[in-house]
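In: this one's structure only:
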């Protein structure tokens, strides 16, 4: 049984061990599905290359569909990353998104969905990067899992130290403003990782499409934890 199957089996037999990542209430809130692929002709280069315009576009979609939260992104091939040289490499640009993005207002609370400890953290302060980032480590019987939280507020890093204990449903962070979060509309990049491969405070959230299979083995679908219902399409 591979790691992803073992993780799914653990969550199936220990459902009470899974908490929340944000204050999403399936009975009260609607989710909007954001599509950042080339198939979305509603989002042009002029909009997504300008963070202020991009933020207005995101907020307009959420408002129009009466959604408090937007979601999307796991293994999505995103043309949007052309906005940042951070994702361009000489041979093949990085465009495949490896986590799930949760879009909501600045200051939205972020929680640890599992008991664990702080593995590492840092401010990845490049245009288009994560900005303030926290990585937690969780021991699920004999399986080690890491959860990554990107695009946070800088104050989210205050008081942290490696090895600090966190509990399920404990508040750990808030969504950051554009000037702090890597210059994105406010959102959370949430990602699951089996092997940090020696990295601290950072791990790729976007890869080359040719690397999809290799990364998919190390990065399972965050929906295993989020368990979000089907989102509303525009």
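Out: Sure, I can see it. These figures come from a predicted structure and were not determined experimentally. Numbering: from 1, shown residues only.

In: switch to C-alpha atoms for all contacts and neighbour counts from now on
Out: Will do.

In: distance check, residue 31 against residue 105.
Out: When distance is defined by Cα to Cα, to the nearest Å, residue 31 is 14 Å away from residue 105.

In: quick one, which of those two is more surrounded?
Out: Each of residue 31 and residue 105 had its neighbours counted (other Cα atoms under 10 Å), and the higher figure belongs to residue 31 (25 against 16).

In: mind checking the SS state of residue 188?
Out: Applying DSSP: H, G, I helix; E, B strand; the rest coil to residue 188 yields a three-state assignment of strand.

In: excluding its backbone neighbours, what's nearest residue 34?
Out: In space, and not counting its chain neighbours, residue 34 is closest to residue 72: 5.5 Å by Cα to Cα, 6 or more residues apart in numbering.

In: which residues in this protein form strands?
Out: Defined through DSSP state E, the strands belonging to the chain, from first to last, are 31-33, 69-72, 76-77, 96-97, 100-103, 109-111, 116-124, 131-140, 143-150, 165-166, 171-174, 187-193, 206-207.

In: show me what the fourth one packs onto, helices and strands only.
Out: Just to be clear, that refers to strand 96-97. Here strand 96-97 is seen to pack against strand 76-77, strand 206-207 when contacts are counted using 3 or more Cα pairs under 8 Å, 6 or more residues apart in numbering; DSSP states H and E.

In: what does it rub up against?
Out: By Cα atoms under 8 Å, 6 or more residues apart in numbering, the list of residues contacting strand 96-97 from outside reads 73, 74, 75, 76, 77, 78, 205, 206, 207, 208, 209, 212.

In: could you identify the most distant pair in those?
Out: The largest separation in those, counting by Cα to Cα, is between 73 and 208 at 14.7 Å.

In: more neighbours: the two, which one.
Out: Neighbours per residue, other Cα under 10 Å: of residue 73 and residue 208, the larger number sits with residue 73, 21 against 18.

In: in contact with that one, which residues?
Out: Shown in contact with residue 73 (Cα under 8 Å, 6+ apart): 34, 35, 36, 97, 98, 99, 100, 101.

In: residues near the second one, how many?
Out: Summarising burial for residue 35: neighbours were counted as other Cα under 10 Å, giving 20.

In: residue 175 now?
Out: Other residues within reach of residue 175 by the criterion other Cα under 10 Å amount to 29.

In: check it against this one:
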């Protein structure tokens, strides 16, 4: 059975990855090249990018902004990490933008697969990968741009439980120099990678990567 079908089957049992207090809401955020308000001067300067995100949150009267799966973005021009003859621009996860320190919860029990501090400009920074299983099907979830303290005292093979607090939104100095947010990604096959997996791909490789990284909203259930 495909991972998407299994996730749909168990949706009602998943714990929220981000908890909302009463009155709080999540609004959608478009960071595609279509967003003319997000200029290169803004996204290449971390303080300016933070101000932009805060302004968008205020305008939406939202505690969090979210979106980005299968979104073609210009913002990766901020870092050489995504450059090349064909630059990587297609986003493979969902981003939650909010305050540094925001808790992140385990939607489903599992175990720590791997973790790393991917300390390049524009990279994930502190990163956690969990291994899960449903109906005999193994799959993974990746949590990028988290706090370094979240990966300080864990070990591969360590169990995590449904609803457990597992991470927090990191500060720019530990999250790859981005405004505080969580990158949440579902991965069918880690391809022998540990503590890292592409969160952005070349458009020419879109079909391959989207097949291996199904829509995180199957778990999050926050976007219509």
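Out: Received the coordinates, thanks. Here the structure is a predicted model, which is why all the values come from computation and not from measurement.

In: how near is the residue nearest to residue 34 of structure 1 to residue 178 of structure 1?
Out: Distance, residue 72 of structure 1 to residue 178 of structure 1, by Cα to Cα: 19 Å.

In: point to the residue nearest the middle of structure 2.
Out: Geometric centre of structure 2, nearest residue: residue 183, 1.3 Å, by Cα atoms, centre = their mean.

In: show me what it aligns to in structure 1.
Out: In structure 1, the residue paired with residue 183 of structure 2 is residue 189, using TM-score structural alignment.

In: so that match touches residue 135, yeah?
Out: No: contact status for residue 189 of structure 1 versus residue 135: not in contact, 11.4 Å apart, counting by Cα atoms under 8 Å.

In: overlap in contacts of these two?
Out: When contacts are counted by Cα under 8 Å, 6+ apart, residue 189 of structure 1 and residue 135 are jointly contacted by 148, 149.

In: quick one: closest of the strands of structure 1 to residue 84 of structure 1.
Out: The closest approach between residue 84 of structure 1 and any of the strands of structure 1, judged by Cα to Cα, belongs to strand 206-207 at 12.1 Å.

In: distance from that closest one to structure 2 after superposition?
Out: Mean deviation of strand 206-207 of structure 1 from its aligned counterpart in structure 2 after superposition (mean Cα distance after the TM-score superposition for structure 1): 0.2 Å.

In: show me what that strand is packed up against.
Out: In this structure, strand 206-207 of structure 1 makes packing contacts with strand 96-97, judged by 3+ Cα pairs under 8 Å, 6+ apart.

In: for the residue mapped onto residue 212 of structure 1 from structure 2, give me its contacts.
Out: Using TM-score structural alignment, the equivalent of residue 212 of structure 1 in structure 2 is residue 206. Residues near residue 206 of structure 2 by Cα under 8 Å, 6+ apart: residue 90.

In: that older thread, measure the residue nearest to the centre of structure 2 to residue 74 of structure 2 for me?
Out: According to Cα to Cα, residue 183 of structure 2 stands 17 Å off from residue 74 of structure 2.

In: how about residue 48 of structure 2?
Out: Remark: distance between residue 48 of structure 2 and residue 74 of structure 2 (Cα to Cα) = 16 Å.

In: who's in contact with the helix ranked longest in structure 2?
Out: If you go by DSSP state H, structure 2 has its longest helix at helix 46-60. For helix 46-60 of structure 2, contacts defined as Cα under 8 Å, 6+ apart pick out 27, 38, 41-43, 63-65, 97, 172, 177-180.

In: buried only: go through those for me.
Out: Neighbour counting by 16 or more other Cα atoms under 10 Å classes 27, 38, 42-43, 63-65, 97, 172, 177-180 among the contacts of helix 46-60 of structure 2 as buried.

In: most widely separated two among those residues?
Out: For those, with distances taken as Cα to Cα, the pair at the greatest spread is 27 and 177 (22.9 Å).

In: now check structure 1 for the residue matching residue 65 of structure 2.
Out: Residue 65 of structure 2 maps onto residue 70 in structure 1 when the alignment is built from TM-score structural alignment.

In: which ones are touching its match?
Out: Contact partners of residue 70 of structure 1, counting by Cα under 8 Å, 6+ apart, are 31, 32, 33, 34, 62, 101, 102, 103, 104, 231.

In: okay, now the third one: neighbour count?
Out: Here the number of neighbours of residue 33 of structure 1 (other Cα under 10 Å) works out to 21.

In: what's the match for it in structure 2?
Out: Under TM-score structural alignment, residue 33 of structure 1 pairs with residue 28 in structure 2.

In: any idea how far residue 160 of structure 2 is from that match?
Out: Using Cα to Cα, one obtains 29 Å as the distance from residue 28 of structure 2 to residue 160 of structure 2.

In: ok, and the closest non-adjacent residue to the counterpart of residue 134 of structure 2 in structure 1?
Out: For residue 134 of structure 2, the equivalent position in structure 1 is taken to be residue 140, counting by TM-score structural alignment. Leaving aside its sequence neighbours, residue 140 of structure 1 sits nearest to residue 10 (Cα to Cα, 6+ apart; 7.5 Å).

In: how many neighbours does the one you found have?
Out: The criterion is other Cα under 10 Å. On that basis, residue 10 of structure 1 has 15 neighbouring residues.

In: separation between it and residue 215 of structure 1?
Out: If you measure residue 10 of structure 1 against residue 215 of structure 1 using Cα to Cα, the figure is 21 Å.

In: ditto for residue 188 of structure 1
Out: For residue 188 of structure 1, the distance to residue 215 of structure 1 (Cα to Cα) stands at 20 Å.

In: neighbour count winner among these two?
Out: Set side by side, residue 188 of structure 1 and residue 215 show unequal neighbour counts under other Cα under 10 Å, the larger going to residue 188 at 30 against 19.
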